[in-house]
Structure formats: C-alpha cells, structure tokens
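A.B. asks: quick one, fold the following:
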Amino acid sequence: MPTLNYLQHYPAALLGQVQALLDSGQLGAWLARRYPDPHEVQTDKALYQYVSELKQRYLKNAALPAKVMYDNQQHPVKGTLGTNTFVSRVQGGKLKTKNEIRVAALFRDAPLPFLRMIVVHELAHLKEKDHNKAFYQLCCHMEPDYHQLEFDMRVWLTWRESQAA
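C.D. replies: Take a look at the predicted model:
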C-alpha cells in the first residue's frame, strides 16, 4: 500500500478517500476527469512568457524575474516543486540583485492548473518572502482556487509516485 507522503497534514477523512481511490485503482481516472487537458508550456522560453503574463496581470510593480526555467534538480519528496531565489552580485561598485524562478521539470507533464498554482506560489514570493497570511491571500488573489489546486496537485503527485512503484 503506497504511503500518502504529500498529504500527511490533511484531515483523516480526506486521506481515507484518497487512499480508497488509490487502492481501487481509480485515482488516475478521477484526476483525468478533473484535469483532462495537458498544457503547451513545454520550453523555458514558453515558461518565461507564461510567468511574465501572470506577473504583469497581478504584480505590475514587482520586478520581472531575470530567469525562469524548468529545473530537473527540483524533487517533490525533498520538498521543492519550485524555487524563487534572489542572486546578489557585485558589479563594479554596485550590488546587483536578480530574481530567478525555477519550476520542477515534472510540471511539463502536469495539468495546466497545477503549473499555474506553482507559478502563482513563486510569484507571490516577489512580494511576500514568508509563507504567512498575506502570502496566501496574495496567492488566492492571483488564483482563487489556490488551496484546492494545491491539494489536488498533492494527490496527483501521490498518484504519479504510485505509478512509478
């Protein structure tokens, strides 16, 4: 029986439902019905464009990240689905800072709502560094179904892991 590594802090009733679907082999079909369409954001350039459009729509005053890319080093078991880093470099007598967003490469195969949820999460870090109330309010402003998408994405990760085993 696969463990629900990505869902450990959710209520037992939800975990029971997910485990029942997983045990009966119906979890993949449930996810396919709920999120049937793949997305076309497959390259780093397309991802940069996608992030830029969302940033421009919701965070006009925030600086555009210098680099946006899919990253093969990101791994969900280690807790990283995306990162938002600030890189500081000394150039001459000035300190230059650049922002980089990296999204786990597995989101190339994910449904578009899951990619959007990760991108919204990383964009929210442009304004709020910590995972506090203001951070999650900003996430919900950019994606009203943020919390449901986060749960469903964790279910999807659980299903993917069960298929690999």
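A.B. asks: contacts, neighbours, all on C-alpha from now
C.D. replies: Will do.
A.B. asks: do you know how far the residue nearest the centre of the chain is from residue 84?
C.D. replies: With the centre of the chain defined as its mean C-alpha position, the nearest residue by C-alpha atoms, centre = their mean is residue 118, 2.1 Å away. Going from residue 118 to residue 84 by C-alpha to C-alpha, to the nearest Å gives 11 Å.
A.B. asks: identify the contacts common to the two.
C.D. replies: Residues touching both residue 118 and residue 84 (C-alpha atoms under 8 Å, 6 or more residues apart in numbering): none.
A.B. asks: can I assume residue 22 sits in a helix?
C.D. replies: Yes - according to DSSP: H, G, I helix; E, B strand; the rest coil, residue 22 belongs to a helix.
A.B. asks: compare with the first, here's sequence two:
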Amino acid sequence: MTPLKYLNAYPSQLQDQVRRLLAEQRLGDYLHKRYPGRHTVQSDKALYAYTMELKQQYLRNAPGIDKVLYDSKLDVVRNALGLHTAVSRVQGGKLKAKKEIRVAALFREAAPEFLQMIVVHELAHLREFDHNKAFYQLCEHMLPGYHQLEFDLRVYLTWREQAAG
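C.D. replies: Predicted coordinates:
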C-alpha cells in the first residue's frame, strides 16, 4: 500500500478512498468538481490586503502583521504550507519585532477556499501558538468547515504530487 504522507494521520478508510480515486485517475475530477474556482489574489500586496481584511473581521485585538507574502521557498514536503514568524532586530538601542505570514507560492493557483484556509490557520497563530483545541476552535470560528477544508487541501496536495510524479 502506497503511503499518503499528507493524510497519514487520518483513518485508513479515508486513505483507502483516496487511493481508490487515485488508482482510477478520478481524484483530479473529484477535486475540480468540489473546488472549481481559482482565486484572484496573485500579488503579495493583494495577499496582504486579503489577510488584513480577515484579521480585521475576526482578530481586531490581535498583534499587528507587518508583512504577508507568497514564498516559493516554503517546503510543502515538510508540511509548511504557510508560516508565521516574529523577526526580531536591533535598531539603534531598541529591539523591534516584526510579525510575518508567508504562504507557499503553490497557493497562487489554488482554489479560493484553500487560500482562505491557509490564511486563517496562520492568523489563528497570532492568538494561539500551539495546535491545540483552542487553536482549532478559533480556526473553525473564522472559517466554518475548516476541518473539511484542511482534509481536502491534503487530498489536493496528494493529487498534485501524484500528478507530478
């Protein structure tokens, strides 16, 4: 049985369904029917505006974000679909921290639901650093159906990897 690295934490019956669709070469059709659209957030400037709009809607009191960008160096193989960082620098005699969100560049071509899921996930880290119950509750609050989208995104990554290989 072929291991599905993006889905290894899910029940074997779900993995078997994905394997069957892969073997029948129907997974791409399934994903296209479920997520037919492509978003228009193509530039880093547009991604910043998109992220700030979501932040303003759900996390007004969370710390500010200094930078949001697509990053072609994020390695989806190691499950880094997005990244939130706090970069600290000494300027003069002061320590300045800048918060950044980076989204894997492959999401420029993804369905709008997948981009929203990644941005919501990274925004949730402004409040909850760990992937705990409160973190996932916050994700679900900002994006109802978050868990299904996360699963479907992992299915999409599995399909994308198989199509490339």
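A.B. asks: overlay them and tell me the TM-score.
C.D. replies: Overlay of the two chains. TM-score (TM-score structural alignment, normalised by the length of structure 1): 0.97; 165 aligned residues with a C-alpha RMSD of 1.1 Å.
A.B. asks: hang on, the earlier thing: what's near enough to touch the residue lying closest to the residue nearest to the centre of structure 1 once chain neighbours are set aside?
C.D. replies: Nearest residue to residue 118 of structure 1, sequence neighbours excluded (C-alpha to C-alpha, 6 or more residues apart in numbering): residue 82, at 6.7 Å. Residue 82 of structure 1 makes contact with 74, 101, 102, 103, 104, 118, 119, 122, according to C-alpha under 8 Å, 6+ apart.
A.B. asks: same check on residue 99 of structure 1?
C.D. replies: Counted by C-alpha under 8 Å, 6+ apart, residue 99 of structure 1 has contacts 64, 65, 66, 67, 84, 85, 86, 87.
A.B. asks: can you tell me the SS state at the closest residue to the second one other than its chain neighbours?
C.D. replies: What that stands for is residue 65 of structure 1. Nearest non-adjacent residue to residue 65 of structure 1, counting by C-alpha to C-alpha, 6+ apart: residue 99, 4.8 Å away. Using three-state DSSP, the structure places residue 99 of structure 1 in strand.
A.B. asks: want to throw the contacts of residue 99 of structure 1 into a markdown table with secondary structure, neighbour count and distance to residue 165 of structure 1?
C.D. replies: Compiled in a markdown table, the contacts of residue 99 of structure 1 are given as follows (DSSP: H, G, I helix; E, B strand; the rest coil; neighbours: other C-alpha atoms under 10 Å; distance: C-alpha to C-alpha, whole Å):
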| residue | secondary structure | neighbour count | distance to residue 165 of structure 1 |
| --- | --- | --- | --- |
| 64 | coil | 19 | 39 |
| 65 | coil | 19 | 37 |
| 66 | coil | 13 | 38 |
| 67 | strand | 14 | 34 |
| 84 | strand | 20 | 30 |
| 85 | strand | 16 | 32 |
| 86 | strand | 14 | 36 |
| 87 | strand | 11 | 37 |
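A.B. asks: helices along structure 2, start to end?
C.D. replies: For structure 2, the helices defined by DSSP state H occupy 12-23, 27-34, 44-58, 112-124, 133-142, 146-164.
A.B. asks: just name the most buried of those.
C.D. replies: When those are scored by mean count of other C-alpha atoms under 10 Å, the highest mean neighbour count falls to helix 112-124 (a mean of 23).
A.B. asks: what's the mean deviation for that helix versus structure 1?
C.D. replies: Helix 112-124 of structure 2, aligned to structure 1 and superposed, deviates on average by 0.4 Å (mean C-alpha distance after the TM-score superposition for structure 1).
A.B. asks: many thanks, we can stop here.
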